[in-house]
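A.B. asks: coords please:
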Amino acid sequence: MEFTKQFLRAKSPCANGFRWFVRHVEDGVGYQQALDQLVAAGRVDDALWLLGQFGPSNAVLHLDSLEAESLVFAGTVQVRGGIEVDGVIHVGRSLHSGGGIRAGRAIVAGEDIRAGAHIHSDGRLHCGGHLRTDWGVQVQESLHCGGDLRAAWDVVCHGALSVGASAFVGQDLLVHGGIDCGKSLRVGGHVSGEGSLRAGQGIVVGGAISGLTHLEAGWGIKAGECIHTQGAIKAGESLSAGEDIRAGEGYGIFAGLNVQEPAWEVCAQVWAQQPPAGLRSGVWMGPCAI
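C.D. replies: You can find the predicted model right below:
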């Protein structure tokens, strides 16, 4: 794809950005070259606008390592080592790193993100496809994953967390905003948050679930330790905790919301050390044996 002034004008760019383009970019320049020139001039937001207008490409950039102020690439970036970016790393397709990925402002990929070590963003992280890391993830703002999220260690998110498919976290999941998971959520350690947690399918947690506002799953919910929320607890099927289950004051606990009442003894079991106060539906079965 080659750019001309007339071609760009048809996209109705801002006046300031268009003037800069006219003065500094020659007609007929390639798509990626135009992005590179904008980033090199410190006009990262203009480069992001251009990428948003013309979309991803099939280009692939292979590097041994990456250290830069910012990078806006229309295709896929594959780095054998680590990635260190002071500002934004934004790729139109996938981002693969044999080491860690660190960015000071944002990490954005239109498709998958794969890292061999820790992923850290001082801003947001947006992954249009699957996100997988052999270590953990830490994000200062929001984290969006359009596909599956898999992290071997902790996931710490200071904003909202949204996952389009399933999420697996090997250790703890700490989220200061809301958590929305399209399918199942499995966490090896504890889940702690300040917002609500909703999963379209089941939730399995090895440790405790605590600090959340509301907790809701389309299937069952199971925690190896306690389940404590500040609001309501809603499970489409069974509900199980190794310790106690406690909702917020004035809120109820509901199991079997997605099954018929005659099937509650099989599909809406509630397992806890003692009968939960505020149990509105489901059948308490006693302490959890497993």
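A.B. asks: hey, let's count contacts and neighbours off CA atoms from now on
C.D. replies: Will do.
A.B. asks: any idea how far residue 66 is from residue 278?
C.D. replies: 55 Å (Cα to Cα, to the nearest Å).
A.B. asks: wasn't residue 32 part of a helix?
C.D. replies: Yes: if the criterion is DSSP: H, G, I helix; E, B strand; the rest coil, then residue 32 is within a helix.
A.B. asks: list the contacts of it.
C.D. replies: By Cα atoms under 8 Å, 6 or more residues apart in numbering, the contact set of residue 32 is 73-74.
A.B. asks: same question for stretch 57-71: list its buried residues.
C.D. replies: 57, 66, 69-71 (16 or more other Cα atoms under 10 Å).
A.B. asks: identify the farthest-apart pair in these.
C.D. replies: Taking Cα to Cα as the measure, these span a maximum distance of 22.1 Å, between 57 and 69.
A.B. asks: run through who's touching stretch 277-290.
C.D. replies: Contacts of stretch 277-290 (Cα under 8 Å, 6+ apart): 238, 240-243, 246-247, 251-257, 264-265, 268-275.
A.B. asks: just the buried residues of those residues.
C.D. replies: So, by 16+ other Cα under 10 Å, the buried ones in the contacts of stretch 277-290 are 238, 240-243, 246-247, 251-257, 264, 268-273, 275.
A.B. asks: quick one: the helices in the stretch 1-150 of the chain?
C.D. replies: 5-9, 15-24, 31-40, 44-54 (DSSP state H, counting those that start in this stretch).
A.B. asks: one more, please, to line up against the first structure:
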Amino acid sequence: MLITKEWLQQKGACGGGTRWFNDHFPEGGEYQTVLDALASENRAGYAQWLIQHAGRTNDVLEIQGDFKGSSLFFRGHIRITGHLSVEFHLLAGWGIEAGSGIKAGEGIKAGSGIKAGEGIKAGWGIEAGEGIKAGEGIKAGSGIKAGEGIKAGWGIEAGEGIKAGWGIEAGSGIKAGWGIEAGWGIEAGSGIKAGEGIKAGSGIKAGEGIKAGWGIEAGEGIKAGEGIKAGSGIEAGEGIKAGWGIKAGWGIEAGEGIEAGSGIKAGWGIEAGEDFGIYAGLSLRISQKAAYALVIAKELPKNILLGIFKQLL
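C.D. replies: Sure thing, here's the model as predicted:
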């Protein structure tokens, strides 16, 4: 496909992009050749615009071994047998797949999926139209976003938010400076921590603790090997279960039972599902129950089957 000045004008290209193109391709330029020139100058914004308007192709860029460069922009699929590393931006019209790791000093963006045999790391954000999968960890300086699922053999960490259309799963921890949101479930081998809220269409499960600066919400159950703590409310369509304590700045509400190894505390009310119980202090010794097996709320909850109620003044 030949890109021309007239084509850019027809598509409504900005003045800066049109001037850059005229300086570099006064007679017009082949689609991928233009992307290569943009990559040589690390102009990711112009490259994203071009792929969006010229369209993704089924071409495949196959690289044997490792690749290391400044930026890499391709209109179709990128497949590499080794490690893929760029100093600035990595951009593909369709998917990116590497036999080992993928690393970008700034952003990584793919029209479909991103898959690495080892880790995926970006100084800025990571974004995929479909899923993101890494044999090791996934780490981004800003956000991580996938149209489908996000899965890592090790941990997932983002300086900003983590969002998936499907589920989020990590072999170790999940950590976000902002919120964590999944259309399906969220599961971590160790802890889950978010500076803002945590929300899942189905369940939330952590081998260690779950902590959110704002609320925690699950369409199904919430389960943590250690404690559960939210700056605002905790809400689950099914049960809530913590190996340690449960604490919410606002209310705690579950469609089924609420169970804590230690105490349960809410700034507002605590409510379990109809015909389900509230259990505090399940992991405590008998001698510790008077001090730690407390259910603290503004009003007495129904169905306290284990624990001592203490009214919050």
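A.B. asks: possible to save the helices of the stretch 1-150 of the first structure as CSV with distance to residue 185 of the first structure?
C.D. replies: Putting the helices of the stretch 1-150 of the first structure into CSV (distance: least, Cα to Cα, whole Å) gives the following:
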stretch, distance to residue 185 of the first structure
helix 5-9, 44
helix 15-24, 44
helix 31-40, 38
helix 44-54, 31
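A.B. asks: out of these, which gets nearest to residue 166 of the first structure?
C.D. replies: Using Cα to Cα, the helices of the stretch 1-150 of the first structure put helix 44-54 closest to residue 166 of the first structure, at 27.3 Å.
A.B. asks: who are the packing partners of that closest one?
C.D. replies: helix 31-40, strand 71-73 (3 or more Cα pairs under 8 Å, 6 or more residues apart in numbering; DSSP states H and E).
A.B. asks: in the second structure, what stretch matches the last one?
C.D. replies: The one in question is strand 71-73 of the first structure. Matched against the second structure by TM-score structural alignment, strand 71-73 of the first structure falls on residues 96-98.
A.B. asks: now the matching stretch on the first structure. Mean distance?
C.D. replies: With mean Cα distance after the TM-score superposition for the first structure, stretch 96-98 of the second structure departs from the first structure by a mean of 0.9 Å once superposed.
A.B. asks: what's next to that stretch, contact-wise?
C.D. replies: Contacts of stretch 96-98 of the second structure (Cα under 8 Å, 6+ apart): 77-84, 110, 112-117.
A.B. asks: looking at the first structure, name the residue matched to residue 160 of the second structure.
C.D. replies: In the first structure, residue 160 of the second structure lands on residue 135 (TM-score structural alignment).
A.B. asks: again but with residue 254 of the second structure, I slipped
C.D. replies: Checking TM-score structural alignment: residue 254 of the second structure goes with residue 229.
A.B. asks: so its match sits right up against residue 216, yeah?
C.D. replies: No: Residue 229 of the first structure is beyond contact range of residue 216, at 10.8 Å (criterion: Cα atoms under 8 Å).
A.B. asks: common neighbours of the two, please.
C.D. replies: With Cα under 8 Å, 6+ apart, residue 229 of the first structure and residue 216 have no common neighbours.
A.B. asks: burial measure for residue 124 of the first structure, as a count.
C.D. replies: 24 (other Cα atoms under 10 Å).
A.B. asks: equivalent analysis for residue 18 of the first structure, please.
C.D. replies: Using other Cα under 10 Å, residue 18 of the first structure is surrounded by 15 other residues.
A.B. asks: do the same with residue 30 of the second structure
C.D. replies: For residue 30 of the second structure, using other Cα under 10 Å, the count is 13.
A.B. asks: circling back to that earlier point, doesn't residue 120 make contact with the match of residue 160 of the second structure?
C.D. replies: No: using Cα under 8 Å, residue 135 of the first structure is not in contact with residue 120; the gap is 10.7 Å.
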